[in-house]
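In: Pasting the sequence and the predicted coordinates here, then a few questions.
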Amino acid sequence: MDSGSIGFVLICAALVFFMTPGLSCFYGGLVRRKNAVNTMYTSVITIGIGIVMWVLFGYSLSFGTDHAGIIGGFNWIGLEGVSATEPYVEGQQIPNLVFCCFQMMFAVITPALITGSIAGRMKFKSLFLFLVLWSLVVYYPMAHMVWADGGFLAKIGSVDFAGGNVVHISSGVTAL
């Protein structure tokens, strides 16, 4: 393992993490005064929802054992068996756990991008349920298809270095 690569990826993960509270401030400034705090809260609450879901089953569904190139398996439920020393795929210079942490930040910010479109239009309970279902039905399969080893779109040549497919297209279409 390359300590420089590990440090770089962890710094990148921290920077992506800081985008979510920044996004909440941005969205809070775009809405009417009466909706500002609620809008900021909904963006920030996606941090908690995203992290808990990712650790429990999201990473496993996104990057676990391949099932028809669409979704991963349940082999890493609760991050059991995710190695802190072995890479996700051969040739990677970072441990699987560091890769998991980095990918978790995208699983956190992607639903937060959607919250700007529902400002003042959706109750919190409905939003919570929507974000859980959306992550299960849209984000985890999309992350697997594009980024995972054996993913359907990756096999046919889709290259997504900056999250254009998984993060921006999926959240943008959902927000629309």
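Out: In hand now; what should we look at?

In: Only C-alpha atoms from now on, for both contacts and neighbour counts.
Out: Noted.

In: does residue 175 really touch residue 114, like I thought?
Out: Yes: if you go by Cα atoms under 8 Å, residue 175 and residue 114 touch, sitting 5.1 Å apart.

In: give the contact list for residue 117.
Out: 175, 176 (Cα atoms under 8 Å, 6 or more residues apart in numbering).

In: do the same with the one 3 residues further on
Out: Contact partners of residue 120, counting by Cα under 8 Å, 6+ apart, are 35, 38, 39.

In: Save those as a markdown table, and put in secondary structure, distance to residue 45 and neighbour count too.
Out: Shown next, in a markdown table, are these (DSSP: H, G, I helix; E, B strand; the rest coil; distance: Cα to Cα, whole Å; neighbours: other Cα atoms under 10 Å):
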| residue | secondary structure | distance to residue 45 | neighbour count |
| --- | --- | --- | --- |
| 35 | helix | 15 | 17 |
| 38 | helix | 10 | 18 |
| 39 | helix | 10 | 25 |
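
In: ok, structure two:
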Amino acid sequence: MRNVMAAFVALFALLVPTLLHAQTGFEAISAEDVADTGDTAWILVSSAFVLMMAMPGLTLFYGGLVRAKGFLAVLVQVGAIASVASVLWIMVGYTLAFGDVAGGWLGSGNAWMLLNLGNVRANTTIPESAFVLFQMCFALITPALMVGAWVDRARFGWVVGFCALWGLIVYAPVAHWVWGGGWLSTKFGTMDFAGGIVVHTTAGISALVVAMLLGKRAGFPKTLMMPHSPSLTMAGAALLWVGWFGFNGGSALAANDDAASAIINTHVAACVAALVWLVIEKFAVGKPTSVGFATGAIAGLATVTPAAGYIAPGASMLFGALATVVCYPMIQIVKKRLEIDDSLDV
């Protein structure tokens, strides 16, 4: 017992200077009026919107799509993934993604544990602490998107461990390459307004690989596995829809015309995608469904994300329509023929 107490005392002694130093950094940010208060307020609100997308938005959307026995498992997994990702983001994820550029592959370790944050994030008018918060919400929702790849097949401990490593090995490096001044943005001019590459492409490809490696559930695809609560799925989709305004609009990193344009394009793409999905369902299966409406809206939201701040509303309508035209046959035909059991159609 004494040895355990001694170990805790020693650990506390080591952490005290770090915690004090971090506290000093945050005080410096608030002491100097160098950030735009309107832009800062918008980013803080957008961060809350993105967190709402994960909890409760994603948990309800996914929870309604699975069978009843998997509902609580989905809720706990999304919550645990978000919690672990948040802690790792503060410890080391942020500095890997947005630390000082050193070679273009990974950020340097200048901001581990959020030490030495700048008063204002470079090329913005917001405190770096607000930028950290906003990007942390992206980092926590991205691995949670993959939950459908292992529903009913993976143990809880494996899920949490995999997502923790994935966030550091996959998400943080790709975020640095595209958003942190890495090689994709500097050498190739890659543009990703709000996460089409960093969030949706990384999660989508990883979910596909995991689903193929784990194999299919017993009975898939012959046994019909219906969503246990379309009502929950619709509620989750509604929260995701609203939260996406912060996801895409906040990526302007300012309360300006770019943010407003991104929100308009986001909403229009979701509307068109949802309506087109209903039309396709009417001709394909005889009647439109609530799950189809929700799925179509999410497809449109995800598809317009990388371009939300760069295009006109007319183009966003095209994005929404194409999202449905591509995603519907992939889910209803290709996935079943290839027998890829992604339970939630990530």
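Out: Perfect, I can see it now. All values derive from a computational prediction rather than experimental measurement.

In: TM value for the aligned chains?
Out: Overlay of the two chains. TM-score (TM-score structural alignment, normalised by the length of the first structure): 0.94; 172 aligned residues with a Cα RMSD of 1.0 Å.

In: which of the contacts of residue 120 of the first structure does the second structure keep?
Out: Mapped onto the second structure and checked by both residues aligned by TM-score structural alignment, their matches' Cα atoms under 8 Å, the contacts of residue 120 of the first structure keep the contacts residue 35.

In: of all the contacts of residue 120 of the first structure, which comes closest to residue 6 of the first structure?
Out: Minimum distance to residue 6 of the first structure across those is 34.3 Å, recorded for residue 39 (Cα to Cα).

In: What's the separation between that closest one and residue 16 of the first structure?
Out: 20 Å (Cα to Cα, to the nearest Å).

In: repeat for residue 34 of the first structure
Out: Relative to residue 16 of the first structure, residue 34 of the first structure is positioned 28 Å away (Cα to Cα).

In: So for those two, which residue has more residues nearby?
Out: Per other Cα atoms under 10 Å, whichever of residue 34 of the first structure and residue 16 has more neighbours is residue 16, with 19 against 9.

In: what residue of the second structure matches up with the more buried one?
Out: Aligned counterpart of residue 16 of the first structure in the second structure: residue 50 (TM-score structural alignment).

In: thought that match was touching residue 139?
Out: No: counting by Cα under 8 Å, residue 50 of the second structure stays clear of residue 139, with 10.3 Å between them.

In: how far is the helix or strand harbouring residue 10 of the second structure from where the chain is centred?
Out: Residue 10 of the second structure belongs to helix 2-31 when assigned by DSSP states H and E. For helix 2-31 of the second structure, the separation from the chain centroid amounts to 31 Å (computed by Cα atoms, centre = their mean, to the nearest Å).

In: Kindly provide the distance from residue 148 of the second structure to residue 46 of the second structure.
Out: Distance from residue 148 of the second structure to residue 46 of the second structure, counting by Cα to Cα: 26 Å.

In: quick one: contacts for the match of residue 16 of the first structure?
Out: Residue 50 of the second structure neighbours (Cα under 8 Å, 6+ apart): 134, 137, 138, 141, 243, 244, 246, 247.

In: how far apart are the helix or strand where it lies and its match in the first structure?
Out: Using DSSP H and E, the element containing residue 50 of the second structure is helix 37-52. Compared with the first structure after fitting, helix 37-52 of the second structure deviates on average by 0.5 Å (mean Cα distance after the TM-score superposition for the first structure).

In: OK, contacts around residue 275 of the second structure?
Out: 293, 296.

In: And it, what's its match in the first structure?
Out: So, by TM-score structural alignment, residue 275 of the second structure is left unmatched.
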